[in-house]
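Chemist: Below is the structure, and that's it, no one-letter string:
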């Protein structure tokens, strides 16, 4: 949910030549825009239609849009730390400092927006915690990251169930600076486990995105693998959830299929260990996490494949997708103002249209989104501070010490 710095960090030298900029993959930005539109739809449009059935917006986007955001945040972290050629040594330290700085600023933005009372759960503070948790993972290989994604999906959800009732429930859905300082332990528990977007199990998305971002996303073969593998993963997670609902909860096969398709919770209390079978939106249980990782992979793979044949659509979506922090914040302020509150479809159309137009105009006339530029400035300052510190650090080793260039025996 931030504009990743695409350029690799130089290895040595105080004044290195600037490396060539990596070509931006616009399909990733288009996927971010799709996630933003989905979150707007979930926030604004009815969950049910006139007949009492789940609305199309809920069926398509509930849980999946926010999961796609988190997945793409991991992809951006991979881009900012070397992409398919992960950084090491001093550049990796600098990249980690930049990510940590981004995390703190994004958390601050989220907590500041909470004071406006937007009536929806703000994801930014949770994102900031996920970025911080991802800092030590930036140098890992794709296979390790993929394994960690599964570990967080299963182990994080089990840990979440274990601490239910132990960690006090938060009084407010959205964290502010006041709750951070007056109730630090409750705040930490909310961010990590009890909140709407619990960071520990949601690290499954971050690790999956980091692994995906280490791949060659300009390759159509990789894109096809993402789409096919994601579809298989999403279907398998749903199938396992359905079978477990039948065998563990004694739900009929037809009812379990209906619950999954409509995005409804299984008939079991959240405090029960049987809640682990859930694949319903925002349950943060293993099968829901794996299912939405799969749907996120499908969305990204399909958009990469479509980027050549449908480039006009990609080019329309990508500018807004490159500044989702700004546009998401604007969406929250619009909600807090209560404008068009009684006309959800008009509000949705206006906000989506405004986001697309603003994205195209701002990207072409200015460049980075305003909040993205501010976050990037802080991150760049932190990165450069690490590089300067490493470059100017005195070397106290003597000329005959092992490892110093030019010594005898080298």
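Modeler: Everything's here; your move. Because the structure is a prediction, the values reported are computed rather than measured.

Chemist: okay, CA-based contacts and neighbour counts for the rest of this
Modeler: Will do.

Chemist: I'd say residue 386 and residue 92 touch.
Modeler: No - taking contacts as C-alpha atoms under 8 Å, residue 386 lies outside contact range of residue 92: 10.0 Å.

Chemist: Compare the two (neighbour count), which wins?
Modeler: residue 92 (23 against 20; other C-alpha atoms under 10 Å).

Chemist: Mind giving me the packing neighbours of the host helix or strand of the more buried one?
Modeler: Using DSSP states H and E, residue 92 falls within helix 89-114. Helices and strands touching helix 89-114, by 3 or more C-alpha pairs under 8 Å, 6 or more residues apart in numbering; DSSP states H and E, are helix 124-134, helix 324-337, helix 370-392.

Chemist: quick one: contacts for the residue lying closest to residue 334 once chain neighbours are set aside?
Modeler: Sequence neighbours aside, residue 118 is the residue nearest to residue 334 in space, at 7.9 Å (criterion: C-alpha to C-alpha, 6 or more residues apart in numbering). For residue 118, the contacting residues are 332, 333, 334, 335, 336, 337, by C-alpha atoms under 8 Å, 6 or more residues apart in numbering.

Chemist: Also residue 370?
Modeler: Counted by C-alpha under 8 Å, 6+ apart, residue 370 has contacts residue 326.

Chemist: Next, work out how far apart it and residue 298 are.
Modeler: 30 Å (C-alpha to C-alpha, to the nearest Å).

Chemist: sorry, back to before: which one of the contacts of residue 118 is nearest to residue 151?
Modeler: Nearest to residue 151 among the contacts of residue 118, counting by C-alpha to C-alpha, is residue 332 at 32.9 Å.

Chemist: got a list of what residue 289 touches?
Modeler: Contacts of residue 289 (C-alpha under 8 Å, 6+ apart): 153, 202, 204, 205, 279.

Chemist: And here is the other one:
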């Protein structure tokens, strides 16, 4: 029996557009070296930093989840082909732009191909586990390894060890914990997204969680700064490094979008 096609959620297309524009603005600042600027683009990109990309990954997860809900088992093979294409395109892009996100997408999609049919409980557990794994890894491994933070260059990016470290742990959008955004999107795809009541509830819940997270982070940073400035950096909602406060802020802002 052929699955009944669901009406297209036009709001998702609009959200993708805004997330994409946000990513372009942020990447423009990085490419032009406009860190710490005071212009409109610099101010806007600071507000969007880490949020636009996170939203885009969540939306990708929703798209994959909806496609999986509507189609047959072939979605896994299609997802793998997309991952292979994105990996090739991303590797080429990395030759001119180190902050490429496409090769990260490729790995996210490879995991998605395996997990699209996983139970809701398993996906939720993996999402939480990925978020909590990163601080543990931060205690075990050197997050600064490979980085020149003044020039934003990565010394051994094109070695196997450096590439894997950058991909999985301390790159721009590391699989741990960024894969959690994609899994959260797949979880959202299983919710009644077409319900106006659910949409309003999601926006309000996301906005409240985002505001509480930002406020809690600000208080924690202020308190920890008096003890150890480096420790305070771990309580921010900045995307580097992607600590739990950032992940929660990214997920909630994506939900509110």
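Modeler: Looks like it arrived, so ask away. Nothing here was measured: the structure is a model prediction, and the numbers come from that model.

Chemist: before we move on, the earlier item: my guess is the residue nearest to residue 334 of structure 1 is in a helix, correct?
Modeler: No - checked against DSSP: H, G, I helix; E, B strand; the rest coil, residue 118 of structure 1 lies outside a helix; its state is coil.

Chemist: Can you list the buried residues in the host helix or strand of residue 301 of structure 1?
Modeler: Assigned by DSSP H and E, residue 301 of structure 1 belongs to helix 286-306. Judged by neighbour count using 16 or more other C-alpha atoms under 10 Å, the buried positions of helix 286-306 of structure 1 are 286-306.

Chemist: How about the secondary structure of the residue mapped onto residue 140 of structure 1 from structure 2?
Modeler: In structure 2, residue 140 of structure 1 lines up with residue 118, judged by TM-score structural alignment. Following three-state DSSP, the label given to residue 118 of structure 2 is coil.

Chemist: At the geometric centre of structure 2, which residue do we find?
Modeler: residue 54 (3.3 Å; C-alpha atoms, centre = their mean).

Chemist: where's the residue nearest to it when sequence neighbours are not counted relative to residue 181 of structure 2, distance?
Modeler: In space, and not counting its chain neighbours, residue 54 of structure 2 is closest to residue 250: 5.8 Å by C-alpha to C-alpha, 6+ apart. Residue 250 of structure 2 sits 8 Å away from residue 181 of structure 2, going by C-alpha to C-alpha.

Chemist: Give the residues shared as contacts by the two.
Modeler: Contacts common to residue 250 of structure 2 and residue 181, judged by C-alpha under 8 Å, 6+ apart, are 54, 55.

Chemist: related to what we said a few turns ago, export the contacts of residue 118 of structure 1 to CSV and append columns for neighbour count and distance to residue 360 of structure 1.
Modeler: As requested, the contacts of residue 118 of structure 1 are arranged in CSV below (neighbours: other C-alpha atoms under 10 Å; distance: C-alpha to C-alpha, whole Å):
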residue, neighbour count, distance to residue 360 of structure 1
332, 21, 20
333, 17, 21
334, 17, 20
335, 21, 23
336, 18, 25
337, 13, 25
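
Chemist: closest to residue 175 of structure 1 among the residues you listed?
Modeler: residue 332 (14.4 Å).

Chemist: one step back: residue contacts, the aligned partner of the residue nearest to residue 54 of structure 2 in structure 1?
Modeler: Aligned by TM-score structural alignment, residue 250 of structure 2 pairs with residue 292 of structure 1. For residue 292 of structure 1, the contact set (C-alpha under 8 Å, 6+ apart) comprises 63, 64, 67, 68, 234.

Chemist: which residues of structure 2 does the helix or strand residue 228 of structure 1 falls within align to?
Modeler: Using DSSP H and E, residue 228 of structure 1 sits in helix 220-248. The alignment of helix 220-248 of structure 1 onto structure 2 (TM-score structural alignment) covers residues 196-224.

Chemist: just how off-centre is the matching stretch within its chain?
Modeler: 17 Å (C-alpha atoms, centre = their mean, to the nearest Å).

Chemist: Equivalent analysis for stretch 215-229 of structure 2, please.
Modeler: 24 Å.

Chemist: What is the aligned counterpart of residue 100 of structure 2 in structure 1?
Modeler: Counting by TM-score structural alignment, the partner of residue 100 of structure 2 is residue 122.

Chemist: so residue 103 of structure 2 sits right up against residue 85, yeah?
Modeler: No - contact between residue 103 of structure 2 and residue 85 fails when scored by C-alpha under 8 Å: they sit 9.2 Å apart.

Chemist: Give the residue from these two that has the larger number of neighbours.
Modeler: Neighbour count, other C-alpha under 10 Å: between residue 103 of structure 2 and residue 85, residue 103 has more, with 23 against 14.
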